[in-house]
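Visitor: Give me coordinates for this.
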Amino acid sequence: MSKLTLQSTAKLATGYTIPLLGLGVYKNNENPGEACLAAFRAGYRHVDSATMYGNEAQVGDAVRRSGIPRSELFITSKVASNSHGYEPALAAVDTSLAKFGGDGSQYFDLYLLHDPKGGKEKRLGAWKALIESKKSGKLRTVGVSNFGPKHLDEIVEAGLELPAVNQIEVQPFCQQKEIVEWCRKHDVLIQAYCPILRMAPGKIDHPIVVKVAEKHKKQATQVLIRWSLQKGYIPLVKSTKEERIKANADVYDFELDEQDMKDLDSLDMGANGAIAWNPVDAD
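Guide: So this is what the prediction gives:
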């Protein structure tokens, strides 16, 4: 595989590129802006927010305070299922952009349906709204989150363009193999949330994770991020502390070998290994 760096990107179906490592700001309502600025100082150029997180405004403020040209940053937000349906989702995009702020020319690099709840009709209506918002220039790329194969099949059956991204919980204990297979078959990129297990006891300190970390003289979290990158995913790592934000990006001076990957792959527990909400089977 080609050598990865913090500047490595993947190409989206829309032709834009997405940095392979992102900062997540879920449950960061105390200092999301400062976390973003710390990440920018460390070399990150990708931040993942959402309407549900309640911090789009702080992320937008950090983007402006950073002094980094907007074109060099990749910012994501999402609309939750309580705003599914065509008209509600159109309005949600405008609300997100208003919170993000700026001079009126702002856009999101990526905007997702945050979850598949709410039923097929509203899901498809919301997806059509995101496509329309992309055409109008408000969004550069659109995608989904927590969508299982049946939700993705609905989009195919409706004759609509496919999402460029599906953001799902992916980590060694919850590998979502059926969803990953579907997405790879259809050239949909996988963004991995919870890649470092949020310090989940029994998982972050599992003997195999510890063994691989000790072998490479790295932190367990760094090994988990490296596993995600080598799988071809786009991990979204969350921290509020600058030293951890830096440490989470210190994953480019080592590589997991074939046995390391096999050992970590062996930990899969299917849906039972999820540590977050994981609504991939929603009706």
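Visitor: Please count neighbours and contacts with C-alpha atoms only from this point.
Guide: Fine.
Visitor: Which parts of this protein are helices?
Guide: Counting by DSSP state H, the segments of the chain that form helices are 32-42, 56-66, 86-100, 120-135, 149-157, 177-185, 207-216, 220-230, 242-248, 258-265.
Visitor: What is the end-to-end distance of stretch 227-242?
Guide: For stretch 227-242, the first and last residues are 22 Å from each other (CA to CA, to the nearest Å).
Visitor: Next: stretch 16-32.
Guide: Taking CA to CA as the criterion, the two ends of stretch 16-32 lie 26 Å apart.
Visitor: and what of stretch 137-157?
Guide: With CA to CA as the measure, stretch 137-157 spans 26 Å from end to end.
Visitor: Please provide the structure for the following sequence as well, for comparison with the first:
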Amino acid sequence: MTFRSDKSAVPTIVLPDGNVIPQLGFGVFQVPADEAAGVVTKALEVGYRSIDTAAIYGNEEGTGRAIREFGLPRDEVYVTTKLWNSEQGYDSTLRAFDESLKRLGLDYLDLYLVHWPVPKADRYVDTFKAFQALKADGRVRSIGVSNFTPAHLERIIAETGEIPAVNQVELHPRFIQAPLRSFHQSHAIATEAWSPLGQGQVLDDPVIASIARQVGRTPAQVVIRWHLQLGNIVIPKSVTPERIESNFDVFGFELTNEQVEAISGLNADTRIGGDPETLTAGLD
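Guide: So this is what the prediction gives:
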């Protein structure tokens, strides 16, 4: 079954700049380049209207081709990509943006993110200033960051005068990032969750399995619903058609406050991915 939901079924989040982003999107992390077009086409068929990629994923070209060939008006598909660490710096950021936009085959981006802060390089402020120039030129609607800590965010705000619209971070039931989400809320920064299912590691948890039985849904649907009810933007990824469909079918039920709290109670402050304070990938 294909859930060709009208896009109004997906809630939207208002960003600090006044633009809106669908709360449920589709991520293409680790989707092979030669599969990206087919996978993204399937996601669009199901009803996803927000697609998240990145330069380092190597699949911007296939992602963009699927979006263009699917035929929806451009303003009905929200497109995000990210600047890789090796391209940080003012001038190099502008060049990298041009290259990403060319690979995507689009005239503008809805959201551009600094992929990691890489504080060792100390270029993320200049990078964000380049983002501001791109936004001022109308080439990107909203600008944000990924994997930034409160200290990184405070510096960006102090030195550029602009609040990043989004911070996309690792966030799942075993790493709920409560202090960071609280910081985001106090500054009206939208929280976007990558690895929202903990790369599948949380789906066998007895608490989540029990709640899934109670509501008659899959564990993945329960976790995605948990994200939505917390107010997170969530971008699950899959290359399996059935899971692409199932992960979108999360608007016909709600979790109780007790169920949301039980899932949040699984937090162990356990990361799957890198540490934003120490990650230096791309600098070598």
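Visitor: Distance to residue 15 of structure 1 and mean neighbour count for the helices of structure 1 - can I get that in JSON lines?
Guide: What follows is the helices of structure 1, written out as JSON lines (distance: least, CA to CA, whole Å; neighbours: other CA atoms under 10 Å):
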{"stretch": "helix 32-42", "distance to residue 15 of structure 1": "24", "mean neighbour count": "22"}
{"stretch": "helix 56-66", "distance to residue 15 of structure 1": "23", "mean neighbour count": "20"}
{"stretch": "helix 86-100", "distance to residue 15 of structure 1": "21", "mean neighbour count": "19"}
{"stretch": "helix 120-135", "distance to residue 15 of structure 1": "13", "mean neighbour count": "20"}
{"stretch": "helix 149-157", "distance to residue 15 of structure 1": "21", "mean neighbour count": "15"}
{"stretch": "helix 177-185", "distance to residue 15 of structure 1": "17", "mean neighbour count": "15"}
{"stretch": "helix 207-216", "distance to residue 15 of structure 1": "36", "mean neighbour count": "16"}
{"stretch": "helix 220-230", "distance to residue 15 of structure 1": "21", "mean neighbour count": "23"}
{"stretch": "helix 242-248", "distance to residue 15 of structure 1": "27", "mean neighbour count": "18"}
{"stretch": "helix 258-265", "distance to residue 15 of structure 1": "30", "mean neighbour count": "14"}
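Visitor: Any chance of JSON lines for those helices, columns distance to residue 276 of structure 1?
Guide: Putting the helices of structure 1 into JSON lines (distance: least, CA to CA, whole Å) gives the following:
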{"stretch": "helix 32-42", "distance to residue 276 of structure 1": "20"}
{"stretch": "helix 56-66", "distance to residue 276 of structure 1": "21"}
{"stretch": "helix 86-100", "distance to residue 276 of structure 1": "24"}
{"stretch": "helix 120-135", "distance to residue 276 of structure 1": "21"}
{"stretch": "helix 149-157", "distance to residue 276 of structure 1": "19"}
{"stretch": "helix 177-185", "distance to residue 276 of structure 1": "16"}
{"stretch": "helix 207-216", "distance to residue 276 of structure 1": "19"}
{"stretch": "helix 220-230", "distance to residue 276 of structure 1": "16"}
{"stretch": "helix 242-248", "distance to residue 276 of structure 1": "20"}
{"stretch": "helix 258-265", "distance to residue 276 of structure 1": "19"}
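Visitor: Of these, which is nearest residue 275 of structure 1?
Guide: Proximity of the helices of structure 1 to residue 275 of structure 1 was assessed by CA to CA; the nearest stretch is helix 220-230, lying at 14.6 Å.
Visitor: Could you check the angle that closest one makes with helix 258-265?
Guide: In terms of direction (axes from the mean of the first three to the mean of the last three CA atoms, to 10 degrees), helix 220-230 of structure 1 departs from helix 258-265 by 100 degrees.
Visitor: With structure 2 overlaid, how far apart is helix 220-230 of structure 1 on average?
Guide: If you overlay the two and look at helix 220-230 of structure 1, the average distance to its match in structure 2 is 0.3 Å (mean CA distance after the TM-score superposition for structure 1).
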